[in-house]
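Undergrad: With the sequence up front, the predicted model follows.
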Amino acid sequence: MVDIKEIFSILPHRYPFLLVDRVVEFTPEIRAVGIKNVTINEPFFQGHFPNNPVMPGVLIVEAMAQVAGIMAFKSGVEGKNVYFMSIEKVKFRKPVVPGDQLRLEVQVIHRRGNVWKFSGSAFAGDQLKSEAEFTAMVAP
């Protein structure tokens, strides 16, 4: 398991943009599962949408990417940043709302040098909320 203290040492993100609370499963260069507890105190709920709070889809994809970044670093890529190159096949199935605990499942599809391709899924309980494929580059 990767706790929040270790996440701080791996990712450069900080509040309000750090979107992973912990990693509960990890297999180097294969798979990782992260957790994001979604609360009404999230700053984006003030404007998205005040009377019907919904987590922005782009932030769900970003949370998946942060789990992927943690996986890359824990797989031996240290001291570097991970940058999006492309996002594909994104689907938003159900809204993510305050009180949801997102389980962010990320798998490596392909890796060549410093370029990684991932598939990610976001669940709340057994309900699929979102899915995407994304490519990222590890760079200094």
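TA: That came in fine, so what should we check first?

Undergrad: When you work out contacts or count neighbours from here on, use the C-alpha atoms and nothing else.
TA: Noted.

Undergrad: Just the strands from the chain, written as ranges.
TA: 22-27, 31-37, 81-92, 101-112, 115-124, 127-139 (DSSP state E).

Undergrad: hold the first one in mind and look at this next one:
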Amino acid sequence: MLEVEDIKKIIPHRSPMLLIDRVDKLVPGVSAIGYKGVTYNEPFFQGHYPDYPVMPGVLIIEAIAQTGAVALMSSEEYKSKLVFFGGINKAKFRNQVKPGCILRLETELIKIKGPIGIGQGKAYVEDVLAAEAEFTFIIK
């Protein structure tokens, strides 16, 4: 299991943009399952929305992608690289994520060819699907 300090050794994200707290299952270069505990103290809740706090969908997708980045950058081949979004496809938001939720982030890297790859992921609260997307990533 990887905790926050372990994750920070793999990906360059830091607070407030580090959106995963731990990774329980990891197959380097293939897949990862991570978790994000969503608290009322998240900086985005100050404006989204003060009277009805909901985690922005784009940040849920970012958390999915960061989990995929842990899978990618845990591989020896990509350890010293950076990974960026190249595109987001088929994003669907199924349920709201509110303070107190624990997001389970499941990501799989489907294809990597040269510096371009495709991944897919889903975010769950308990066993209820909150969001899903396919993403293209660029390795630098």
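TA: That came through, no problem. Source: prediction; values computed, not measured.

Undergrad: TM-score for these two?
TA: With the length set by TM-score structural alignment, normalised by the length of the first structure, the two chains reach a TM-score of 0.96; 139 aligned residues with a Cα RMSD of 0.9 Å.

Undergrad: what would the strands of the first structure look like in JSON lines with mean neighbour count?
TA: Formatted as JSON lines, the strands of the first structure follow (neighbours: other Cα atoms under 10 Å):
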{"stretch": "strand 22-27", "mean neighbour count": "17"}
{"stretch": "strand 31-37", "mean neighbour count": "22"}
{"stretch": "strand 81-92", "mean neighbour count": "15"}
{"stretch": "strand 101-112", "mean neighbour count": "20"}
{"stretch": "strand 115-124", "mean neighbour count": "22"}
{"stretch": "strand 127-139", "mean neighbour count": "19"}
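
Undergrad: what would the ones you listed look like in TSV with distance to Asp3 of the first structure?
TA: What follows is the strands of the first structure, written out as TSV (distance: least, Cα to Cα, whole Å):
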stretch	distance to Asp3 of the first structure
strand 22-27	5
strand 31-37	10
strand 81-92	19
strand 101-112	15
strand 115-124	19
strand 127-139	22
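
Undergrad: Against Pro43 of the first structure, how distant is the residue of the first structure most remote from its centre?
TA: Seen from the C-alpha centroid of the first structure, the residue lying at the greatest distance (Cα atoms, centre = their mean) is Asn51, 25.9 Å away. According to Cα to Cα, to the nearest Å, Asn51 of the first structure and Pro43 of the first structure sit 14 Å apart.
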